[in-house]
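S.K.: Everything below, folded, please.
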Amino acid sequence: MTATQSPPRLIDDGELAGHSVVANNTMNRERVLTGVNSYARELGFDPAEFLDGCGPAPSWLDLCSGEGLALRAAAQRLPQAVITGVDLVGPLRTPALPDGLELVAADLGRWAPVRRYDLITCVHGLHYIGDRLALLERAASWLTDTGRLVAHFDPTTLRRPDGTDASRPVLAALRAAGFDYSARHHRLSLRGGRSIELPFTYLGADPDAGPNYTGQSAVASYYRQAV
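M.R.: Got it, this is the predicted structure:
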């Protein structure tokens, strides 16, 4: 944004949930567990293999899970696992779920689990969340002590109140809180559950910010940094 441009009108997350950029997002609907269009490819590891090394009753929480195809496949491979998928729209198909799998239609700004998880993933879902920093704070507390969180993250869609780029201070705060960020893969990761409070106040979202690195329209999130 140039000095002559004014920041866009920001909307709150209640209005954002009904916006076409979010409500019509299909990025994660058909993604499967392994193969070409898969979680394994996007995350850099097979979630089922990771869970298989997490003890006799592993647990996986997938945020923005779409149809939950990858979760179904993992539940079939690991019938002892507890697997939860949460999506704003939820699955559009309704076949019977494998044992241990729950698919929830809910607003992630209001939803919270009743347990902690060994693995938490969000494959390209944060691009459509308004207050994504608050979700990351909360998700960090949903991990087990040895759990792993991996989420795609685009810092260029984080803005200051005047619309300028806030990626550097946000990434610095995330790293100080224990997160790692791979710019090459656009992946944010965290090992071990913890309480986190990032020094930013959410101001609102711009759903008309245009495409991000994926080539699809994404949401820009505006924050004020604490002094």
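
S.K.: Only C-alpha atoms from now on, for both contacts and neighbour counts.
M.R.: Fine.

S.K.: any residues touching the lengthiest strand in the chain, and which ones?
M.R.: For the chain, the strand with the greatest residue count under DSSP state E is strand 143-152. Contacts to strand 143-152, defined as C-alpha atoms under 8 Å, 6 or more residues apart in numbering, come from residues 43, 116-126, 139-140, 185-194.

S.K.: Give me the subset of these lying in helices.
M.R.: Judged by DSSP state H, these include 43, 139-140 as members of helices.

S.K.: for the longest strand of the chain, which positions count as buried?
M.R.: 143-144, 147-152 (16 or more other C-alpha atoms under 10 Å).

S.K.: farthest-separated two in those residues?
M.R.: Pairwise distances across these peak at 20.2 Å for Thr144 and His152 (criterion: C-alpha to C-alpha).

S.K.: mind checking the end-to-end distance for stretch 124-138?
M.R.: Its start and end residues considered, stretch 124-138 measures 18 Å (C-alpha to C-alpha, to the nearest Å).

S.K.: this one next, for a side-by-side:
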Amino acid sequence: MTAPHLLPAHELERTAVVANNSMNRERGLAGVNSYARELGLDPVAHLTAAADRSSAPPSWLDLCSGEGRALREACSRLPAGSVLTGVDLVGPLVPAPAPAGPELLVASVAEWSPPRTYDLITCVHGLHYVGDQLGLLARAASWLAPDGLLIGHLDPLSLRLADGAPAGRAAVAALRAAGFRYDARRHLVSLRGPRTVRLPFRYVGADPAAGPNYTGQPAVASHYAVAPVAGAGAPQ
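M.R.: A predicted model of the protein is given here:
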């Protein structure tokens, strides 16, 4: 097997596969092309329930948020003071209309970290374009509020060893051991509640020439070396 040419994060994010203008640009809250359809979850209903359980306004972090349309639509349906944050490598292509809505940040999710925790963290088809997919999931696990939910799409076929051999089955097993759930039919990975996650993999680079994934769109393959660790999945 010929090992693929792997790129570090700063080079990967300059490739056409990753730095594109079409990923998640116009997806709204409900309907055919929506978060509710893709996640099997109504974000507003989830956040409203979170607000009912707490005295604090609800909070939502959307990773790889595109234009932030879903976050904007949620603004008028959530209590005053709700915290809505979107992070995207490209960001909105046009300025947000007044009045001010969610905080939409242009940043790399590989490097960005929030100053707070969130009741809901979503990543709708965004992991397909992230180099260290497992690393982002592990980091995001610590960004959850006490009863928070992390949910997003994951394609195990895009997780490989340094030489290109499949790593998806072992990676999913490690995620489950750390407390995550994985729905293979819908390609959804999820986690309830914050925790410290250490997975037995060391990221070595990504291949932007991996080709289409289950969505039919070109995606990134993330490559790892096996690196056993102790103390994975400890709740915070």
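
S.K.: What is the resulting TM-score of the chain superposition?
M.R.: Superposed pair, TM-score by TM-score structural alignment, normalised by the length of the first structure: 0.95. Supporting alignment: 223 aligned residues with a C-alpha RMSD of 1.2 Å.

S.K.: Pull the distance from the longest strand of the first structure to the chain's centre.
M.R.: Averaging C-alpha positions (C-alpha atoms, centre = their mean, to the nearest Å) puts strand 143-152 of the first structure 12 Å from its chain's average.

S.K.: against the second structure, where does the first helix or strand past that strand going along the chain fall?
M.R.: Per DSSP states H and E, the first helix or strand lying C-terminal to strand 143-152 of the first structure is strand 158-159. The alignment of strand 158-159 of the first structure onto the second structure (TM-score structural alignment) spans residues 159-160.

S.K.: how far apart are that stretch and its match in the first structure?
M.R.: Here stretch 159-160 of the second structure, set against the first structure after superposition, deviates by a mean of 0.6 Å using mean C-alpha distance after the TM-score superposition for the first structure.

S.K.: gap between that stretch and the chain center?
M.R.: On the basis of C-alpha atoms, centre = their mean, stretch 159-160 of the second structure sits 17 Å off its chain's mean C-alpha point.

S.K.: what do you get for stretch 152-169 of the first structure?
M.R.: For stretch 152-169 of the first structure, the distance to the chain centre is 16 Å (C-alpha atoms, centre = their mean).

S.K.: The residue nearest the centre of the first structure: what's it in contact with?
M.R.: Against the mean C-alpha coordinate of the first structure, by C-alpha atoms, centre = their mean, the closest residue is Cys122 at 3.5 Å. For Cys122 of the first structure, the contact set (C-alpha under 8 Å, 6+ apart) comprises 62-65, 150-152.

S.K.: Which of the ones in helices among the contacts of strand 143-152 of the first structure ranks first by neighbour count?
M.R.: Ala140 (26 neighbours; other C-alpha atoms under 10 Å).

S.K.: can you tell me which residues contact the residue nearest to Gly66 of the second structure when sequence neighbours are not counted?
M.R.: Excluding the flanking residues, the one nearest Gly66 of the second structure by C-alpha to C-alpha, 6 or more residues apart in numbering is Arg25, at 4.5 Å. By C-alpha under 8 Å, 6+ apart, Arg25 of the second structure lies in contact with 65-69.

S.K.: In which helix or strand does whichever residue in the first structure pairs up with Arg25 of the second structure reside?
M.R.: Counting by TM-score structural alignment, Arg25 of the second structure lines up with Arg29 in the first structure. For Arg29 of the first structure, there is no host helix or strand (DSSP H and E).

S.K.: chain center to stretch 68-82 of the first structure, what's the gap?
M.R.: 19 Å.

S.K.: Which positions in that stretch come out as buried?
M.R.: Of all the residues in stretch 68-82 of the first structure, those buried under the rule 16+ other C-alpha under 10 Å are 68-72, 74-76, 78, 80-82.

S.K.: Can you tell me which of these lies closest to Ala96 of the first structure?
M.R.: Arg72 (9.9 Å).

S.K.: residues in contact with the aligned residue in the second structure for Ala218 of the first structure?
M.R.: Counting by TM-score structural alignment, Ala218 of the first structure lines up with Ala219 in the second structure. Shown in contact with Ala219 of the second structure (C-alpha under 8 Å, 6+ apart): 17-18, 128-129, 208-213.
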